[in-house]
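Engineer: Just a sequence and a predicted model for now, questions to come.
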Amino acid sequence: MSVITVVYNAGSLFRETLQSVAQQTHPDIEYVVIDGGSTDGTIELIEANLTNIDFFVSEKDKGIYDAMNKGIRASNGEWLIFLNAGDTFASADTVEKCMQALGEDTEIVYGSAALNGPTIDRVLKPKQFNLGNLIFWGTRTLCHQSIFVNRSIVAEYDDSLRLKGELDWYFKLLKKVKTKPIRKNLVVCRYLLGGVGEQRLMQNAAETLKVLFANAGIFGVLGIPVLLYKILATRFLR
């Protein structure tokens, strides 16, 4: 079981993530940390905690999805999950509970996410992980940090995308998965709001449309209503 964290100049946030992984009761966790060349003390924090880290590299990258691809290549676990700086597992036995849900042919296990931000603190319950929901709801189908993926179907991210690589990744997973993903009735992670996607709203929307039409063709139009609502809500309803 591999947990992958990508981090860049986020030492204070990474400390919480590191502690969360170290506290997991599951006996077989490989922790992979990909740093983008931090200069704020993050590297020193990592080096001081190498007893809890199985693989670590610090070097410049082409962006978050390039860093995630490095994490995939560096990891060895049969299962993997991404937990980025500032995100934590919901409890110490989260990984153990999710791994107990596996069947012989299971390829994906996912659950809920607690969204934590300055004005929002609520649980996002995932929808069924299927093509229709991905087209209509996009990344609101489930939280990226709440999905465990078997290595047999893992795909690399499109690092030409800056903000919606995870949505494209979801479509890639669905094209490869052979068994129905398992939705667990538990909170998997605590997800820190305020990422770059929320800060670059129009670029986020443009990339969403690009990914939808590339993967769903003309049916990508079905995702436009939710996308428009998100833009309006962010701009005018907060």
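Structural biologist: Structure received.
Engineer: switch to C-alpha atoms for all contacts and neighbour counts from now on
Structural biologist: OK.
Engineer: Can you show me the helices along the protein?
Structural biologist: 11-22, 42-47, 64-74, 94-100, 131-137, 165-176, 196-199, 201-216, 224-232 (DSSP state H).
Engineer: got CSV for these, with mean neighbour count and distance to Ile81 too?
Structural biologist: Formatted as CSV, these follow (neighbours: other CA atoms under 10 Å; distance: least, CA to CA, whole Å):
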stretch, mean neighbour count, distance to Ile81
helix 11-22, 19, 11
helix 42-47, 17, 19
helix 64-74, 21, 10
helix 94-100, 17, 10
helix 131-137, 20, 19
helix 165-176, 19, 12
helix 196-199, 12, 20
helix 201-216, 17, 22
helix 224-232, 14, 26
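Engineer: Longest strand in this structure, by number of residues?
Structural biologist: Using DSSP state E to define each element, the chain has its longest strand at strand 182-192.
Engineer: Report all helices and strands that that strand contacts.
Structural biologist: Packing partners of strand 182-192 (3 or more CA pairs under 8 Å, 6 or more residues apart in numbering; DSSP states H and E): strand 88-89, helix 94-100, strand 108-116.
Engineer: Need the residues that contact the second one.
Structural biologist: With contact meaning CA atoms under 8 Å, 6 or more residues apart in numbering, helix 94-100 is reached by 24-26, 109-110, 184, 188.
Engineer: list the contacts for the spatially most central residue of the chain?
Structural biologist: With distances taken as CA atoms, centre = their mean, the residue of the chain nearest its centroid is His144 (2.9 Å). Contacts for His144 (CA under 8 Å, 6+ apart) come out as 82, 166.
Engineer: and the gap between Phe89 and Ala114?
Structural biologist: Plainly put, Phe89 is 10 Å away from Ala114 if you go by CA to CA, to the nearest Å.
Engineer: which neighbours do the two share?
Structural biologist: Common neighbours of Phe89 and Ala114, using CA under 8 Å, 6+ apart, are 189-190.
Engineer: picking up where we left off before, which of the contacts of helix 94-100 count as buried?
Structural biologist: With neighbours counted by 16 or more other CA atoms under 10 Å, these contain buried members at 24, 26, 109-110, 188.
Engineer: Show me which positions of the longest strand of the chain end up buried.
Structural biologist: 182-183, 186-192.
Engineer: wait, Val7 sits on Asp40?
Structural biologist: No. The criterion here is CA atoms under 8 Å, and Val7 misses it with Asp40 at 11.3 Å.
Engineer: try it against this one:
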Amino acid sequence: MRFSIIVVCLNAGEKLYSTLDSILKQTNKDYEVVIKDGLSTDDSVSKLQSKLLDGTLGELVPSSKDSSQDKLKERIHIYSEKDKSIYDAMNQAVRYAEGEYYIFLNCGDLFASETVLEDMAKAMDKEADIYYGDMIRSGCDQVIASYPEITDFVCYRNIPCHQVCFYSKKMFEERGYDLSFPIRADYEHFLWCKYEKKASFAYTGTVVCIYEGNGFSETKDNEKAALLEHKTITNRYLGKKCILYRFIMIITLQKLRKKMAESKAWAGLYQKLKGFIYGKRKA
């Protein structure tokens, strides 16, 4: 099996169904869906399980009507068990995954088109450990292009989010997400892959997902803690280079640029300027 699409949830409601609907629309069918539920109490998962078993999943997930019941039952795997956090849930899900490459979608995130898996499969010709692409941030309607090379500065500043990354399963064989970083564990794991596992990366240019935004690490309550974790992680993997990178971020008005990138009014112009500066293709 080529792909394991991992979705963790806890009382996600309709967002779970919309994400699953996006997945089942994929033209490339060489995948499984691993849904890891943290014992939801809103009936979203129990309803999904019931509809999957009795053959009426199409009432919740319209695209499922295009697949036979046997195929749906083979493809969709639901596991419910208590977890300590979103990253603990992702670690649990990995233990059930059987694909060659893993991608993690949060409830509310969508594949950007029906051919994402097909396009990624075609691009996987370099035997890279991590393939990645671009995203569209919901509400901005602009492609946010990832950097074509994963340099030290990119690792400090802005790595691709996990919703656009396809991880080789061997990136999780030795260890999963470090739960001592409750907010930035995905960031720490990415840097661990690069600096400890010496992972190889391949940028594909594929627009992978429509990212809902306002994720766990982006909430106002977690903002301060996220910054502290970022400092700890970058000091661990980048050392003294962080001093230079912090200075560069200040003099290049990083906070203003972040607001522009997330603004519907300014995002288009910002991405064009970014593409011009970094020599990226226009998406």
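Structural biologist: Right, received. Where do you want to start? What you are looking at is a predicted structure, and each value in this text was computed from that prediction instead of being measured.
Engineer: circling back to that earlier point, need the helices of the first structure in a markdown table (columns: distance to Glu30 of the first structure).
Structural biologist: Below are these laid out as a markdown table (distance: least, CA to CA, whole Å):
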| stretch | distance to Glu30 of the first structure |
| --- | --- |
| helix 11-22 | 10 |
| helix 42-47 | 15 |
| helix 64-74 | 10 |
| helix 94-100 | 12 |
| helix 131-137 | 30 |
| helix 165-176 | 22 |
| helix 196-199 | 27 |
| helix 201-216 | 31 |
| helix 224-232 | 37 |
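Engineer: quick one: which of the ones you listed is nearest Leu83 of the first structure?
Structural biologist: Smallest distance to Leu83 of the first structure across the helices of the first structure (CA to CA): 7.3 Å, for helix 11-22.
Engineer: Next, the angle strand 182-192 makes with that closest one.
Structural biologist: Angle between the axes of helix 11-22 of the first structure and strand 182-192 is 150 degrees (criterion: axes from the mean of the first three to the mean of the last three CA atoms, to 10 degrees).
Engineer: average distance between helix 11-22 of the first structure and the second structure?
Structural biologist: Superposing on the second structure and averaging over aligned pairs (mean CA distance after the TM-score superposition for the first structure), helix 11-22 of the first structure comes out at 0.9 Å.
Engineer: In the second structure, point out the residues matching that helix.
Structural biologist: With TM-score structural alignment applied, helix 11-22 of the first structure matches the range 13-24 in the second structure.
Engineer: got the contact list for the counterpart of Gly37 of the first structure in the second structure?
Structural biologist: Counting by TM-score structural alignment, Gly37 of the first structure lines up with Leu39 in the second structure. Counting by CA under 8 Å, 6+ apart, Leu39 of the second structure touches 10, 80-82.
Engineer: so can I have JSON lines of the residues you listed showing neighbour count and distance to Leu238 of the second structure?
Structural biologist: Below are the contacts of Leu39 of the second structure laid out as JSON lines (neighbours: other CA atoms under 10 Å; distance: CA to CA, whole Å):
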{"residue": "Leu10", "neighbour count": "20", "distance to Leu238 of the second structure": "34"}
{"residue": "Ser80", "neighbour count": "18", "distance to Leu238 of the second structure": "38"}
{"residue": "Glu81", "neighbour count": "11", "distance to Leu238 of the second structure": "36"}
{"residue": "Lys82", "neighbour count": "13", "distance to Leu238 of the second structure": "35"}
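Engineer: could these go into CSV alongside distance to Ile150 of the second structure?
Structural biologist: Output for those, formatted as CSV (distance: CA to CA, whole Å):
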residue, distance to Ile150 of the second structure
Leu10, 32
Ser80, 36
Glu81, 35
Lys82, 35
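Engineer: between the residues you listed, which is nearest Asn158 of the second structure?
Structural biologist: Leu10 (27.4 Å).
Engineer: The closest one and Leu20 of the second structure, how far apart?
Structural biologist: On the measure of CA to CA, Leu10 of the second structure and Leu20 of the second structure end up 15 Å apart.
Engineer: Please pull up the equivalent of Ile277 of the second structure in the first structure.
Structural biologist: Here Ile277 of the second structure stays unmatched in the first structure, going by TM-score structural alignment.
Engineer: Same question for Ile277 of the second structure, what's its three-state structure.
Structural biologist: Secondary structure for Ile277 of the second structure, judged by DSSP: H, G, I helix; E, B strand; the rest coil, is helix.
Engineer: mind putting the buried residues of strand 182-192 of the first structure in CSV, distance to Gly220 of the first structure included?
Structural biologist: Converted to CSV, those look like this (distance: CA to CA, whole Å):
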residue, distance to Gly220 of the first structure
Ile182, 25
Arg183, 25
Leu186, 30
Val187, 30
Val188, 29
Cys189, 29
Arg190, 30
Tyr191, 27
Leu192, 28
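Engineer: thinking Ala261 of the second structure is in contact with Ala267, fair?
Structural biologist: Yes. If you go by CA under 8 Å, Ala261 of the second structure and Ala267 touch, sitting 4.6 Å apart.
Engineer: from memory Val188 of the first structure sits against Ala113, does it?
Structural biologist: Yes. If you go by CA under 8 Å, Val188 of the first structure and Ala113 touch, sitting 5.8 Å apart.
Engineer: Identify the contacts common to the two.
Structural biologist: Common neighbours of Val188 of the first structure and Ala113 (CA under 8 Å, 6+ apart) are 145-146.
Engineer: Thanks a lot, catch you later.
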